[in-house]
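Peer 1: Whatever this is, show me its structure:
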Amino acid sequence: MNPAYIAFDGDRRVAAGGLPEVARAAKQVHDRRKDAAILVFDGRTSALVDIDFRGSIDDVLARLPKLEVPAADEPAAPATPRGPGRPKLGVVAREITLLPRHWDWLAQQKGGASVAIRKLIDEARRASGDKDRTRLAQDAAYRFMTTMAGNRPHYEDAIRALFAHDRRRFATLIADWPADIRDHAVALAYGDQAG
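Peer 2: Sure thing, here's the model as predicted:
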């Protein structure tokens, strides 16, 4: 399981965990070394998180983005539900576009269109769960590697091995990278720390 957030100072991992803890540790590194090259990543997606390190630790923490990480099995809820739906149940009405034949088929289903669509989505999620998890893991590893290792030896070949599902070749190609970068790339791609 990858941490919620992770911070690097150059090639070295300096913190991992919740955003306030990571920001606090990164701020301490920043205060010790003004030339520190600190990058903070979302631990699941490898999206960069922008943190303003000016001022005191309290100032930094007060400016942190208000990010909520949805549970792995739940979609992110919109900030303010709007229009019809059942907000207390987490149901939010949204618009979808279907062809007339799709609406005709949905109208014939037991429970109506909404029930049929929810069942179809749940079935598709179960059927493609492993593929979806693999794709998301590859995307996160790709984003991280592009940012942290884009100029490293064998970067392009490692990306090819990642998307070809060739774990052994991937591990071999990144073996000489700095340990913290290598280990995090493996954890993102394959969900563990071993290559």
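Peer 1: From now on I want contacts and neighbour counts done on CA atoms only, so please keep to that.
Peer 2: Will do.
Peer 1: how about the helices of this structure, start to end?
Peer 2: Applying DSSP state H to the chain gives helices spanning 19-32, 57-62, 100-107, 112-149, 155-163, 167-173, 179-190.
Peer 1: Which of those has the highest mean neighbour count?
Peer 2: Highest mean neighbour count among those (mean count of other C-alpha atoms under 10 Å): helix 179-190, with a mean of 21.
Peer 1: Can you tell me the closest non-neighbouring residue to the residue nearest the centre of the chain?
Peer 2: In the chain, the C-alpha nearest the mean C-alpha coordinate belongs to Thr45, at 1.8 Å (C-alpha atoms, centre = their mean). Nearest residue to Thr45, sequence neighbours excluded (C-alpha to C-alpha, 6 or more residues apart in numbering): Ala140, at 4.6 Å.
Peer 1: quick one more, to check against the first:
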Amino acid sequence: MLPSHCIAFAGTELLAQGELIEVVRAVKAAIDRGTERSIALLDAATSRPVEINFTGTEEEVFQRIPRAPLRSAGRPKLGVVPREVTLLPRHWDWLAKQPGGASVALRKLVEHASRDARDADTMREARDAAYRFMHELMGDAPGFEEASRALFAGDGERFQSLVAEWPGDVRTHLLALAEPALGTQA
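Peer 2: Presented below is the predicted three-dimensional model:
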């Protein structure tokens, strides 16, 4: 599934950010102008690359972008997905004794664990998105390794000082991505 919000860089300069279609339009225009700089099209939140086939006309490019399915009227599906779970016999014995059985007990345990881990998950996701972004655009830059170490160590002040000389557009987006992981202000 393609993200709804993207960001594109031509080299280290911000080309566009916003809705997928608008960013794709800006990237296609840059390609058609014959830009010499490499273009990175990324999910704005996760920094994962967004794969789009830019060959042909703008209309042909847009036609190849998968559209999200429309929601049908009526009651939404619960989205229960059956999968295999492997546990020790004592775990199965305990689950069998729980009110509602194993499925209800497992869902409750997962809900509690996901609530308890929410802050840690947010920090990890922010750190990983920041790292993917800086690796994509600044992987060969001076100070990249040191900045990576500061990011993973959670040292916001050091991280900010190490990226202070990086190009402004890159630095601005990178600090915004890293802020939840480092507790710094972008």
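Peer 1: what's the TM-score here?
Peer 2: Taking TM-score structural alignment, normalised by the length of structure 2 as the basis, the two superposed chains have a TM-score of 0.86; 175 aligned residues with a C-alpha RMSD of 2.1 Å.
Peer 1: how near is the residue lying farthest from the centre of structure 2 to His91 of structure 2?
Peer 2: Within structure 2, the residue lying farthest from the chain centre (C-alpha atoms, centre = their mean) is Lys97, at 39.8 Å. Lys97 of structure 2 sits 10 Å away from His91 of structure 2, going by C-alpha to C-alpha, to the nearest Å.
Peer 1: for Ala10 of structure 2, same thing?
Peer 2: From Ala10 of structure 2 across to His91 of structure 2, the span is 53 Å (C-alpha to C-alpha).
Peer 1: Likewise for Gln185 of structure 2?
Peer 2: Gln185 of structure 2 sits at a distance of 45 Å from His91 of structure 2 (criterion: C-alpha to C-alpha).
Peer 1: just Gly56 of structure 2 next, same as before
Peer 2: 57 Å.
Peer 1: What of Gly11 of structure 2?
Peer 2: Applying C-alpha to C-alpha to Gly11 of structure 2 and His91 of structure 2 gives a distance of 53 Å.
Peer 1: what's the answer for Leu78 of structure 2, then?
Peer 2: 26 Å.
Peer 1: same question, His173 of structure 2
Peer 2: 46 Å.
Peer 1: Skipping its backbone neighbours, what lies nearest the alignment partner in structure 1 of Ala150 of structure 2 in space?
Peer 2: Aligned by TM-score structural alignment, Ala150 of structure 2 pairs with Ala161 of structure 1. Excluding its sequence neighbours, the residue lying closest to Ala161 of structure 1 (C-alpha to C-alpha, 6+ apart) is Phe170, at 5.2 Å.
Peer 1: Would you check that the one you found makes contact with Glu156?
Peer 2: No. Assessed by C-alpha atoms under 8 Å, Phe170 of structure 1 is found out of contact with Glu156, at 10.5 Å.
Peer 1: quick one on the thing from earlier: right, and the helices of structure 1 - which one's nearest Ala4 of structure 1?
Peer 2: Taking C-alpha to C-alpha, helix 19-32 is the member of the helices of structure 1 nearest to Ala4 of structure 1, at 7.2 Å.
Peer 1: chain center to the closest one, what's the gap?
Peer 2: 21 Å (C-alpha atoms, centre = their mean, to the nearest Å).
Peer 1: Stretch 135-142 of structure 1 too?
Peer 2: 8 Å.
Peer 1: hmm, who's touching that stretch?
Peer 2: When contacts are defined by C-alpha atoms under 8 Å, 6 or more residues apart in numbering, stretch 135-142 of structure 1 is touched by residues Arg44, Thr45, Ser46, Ala47, Ile159, Leu162, Phe163, Ala185, Val186, Leu188, Ala189, Tyr190.
Peer 1: gap between the fourth one and Pro153 of structure 1?
Peer 2: Put plainly, it is Ala47 of structure 1. 23 Å.
Peer 1: One more: the first one?
Peer 2: In this structure, Arg44 of structure 1 and Pro153 of structure 1 are 25 Å apart, going by C-alpha to C-alpha.
Peer 1: go on, the last one?
Peer 2: From Tyr190 of structure 1 across to Pro153 of structure 1, the span is 21 Å (C-alpha to C-alpha).
Peer 1: And Asp128 of structure 2? What does it align with in structure 1?
Peer 2: In structure 1, Asp128 of structure 2 lands on Asp139 (TM-score structural alignment).
Peer 1: do you know how far the aligned partner of Leu61 of structure 1 in structure 2 is from Gln98 of structure 2?
Peer 2: Correspondence of Leu61 of structure 1 to structure 2, assessed by TM-score structural alignment: Phe62. From Phe62 of structure 2 over to Gln98 of structure 2 the distance is 52 Å, taken as C-alpha to C-alpha.
Peer 1: For the counterpart of Leu175 of structure 2 in structure 1, list the residues it contacts.
Peer 2: Mapped onto structure 1 by TM-score structural alignment, Leu175 of structure 2 lines up with Val186. Counting by C-alpha under 8 Å, 6+ apart, Val186 of structure 1 makes contact with Ala141, Ala171, Asp192, Gln193, Ala194, Gly195.
Peer 1: That'll do, ta.
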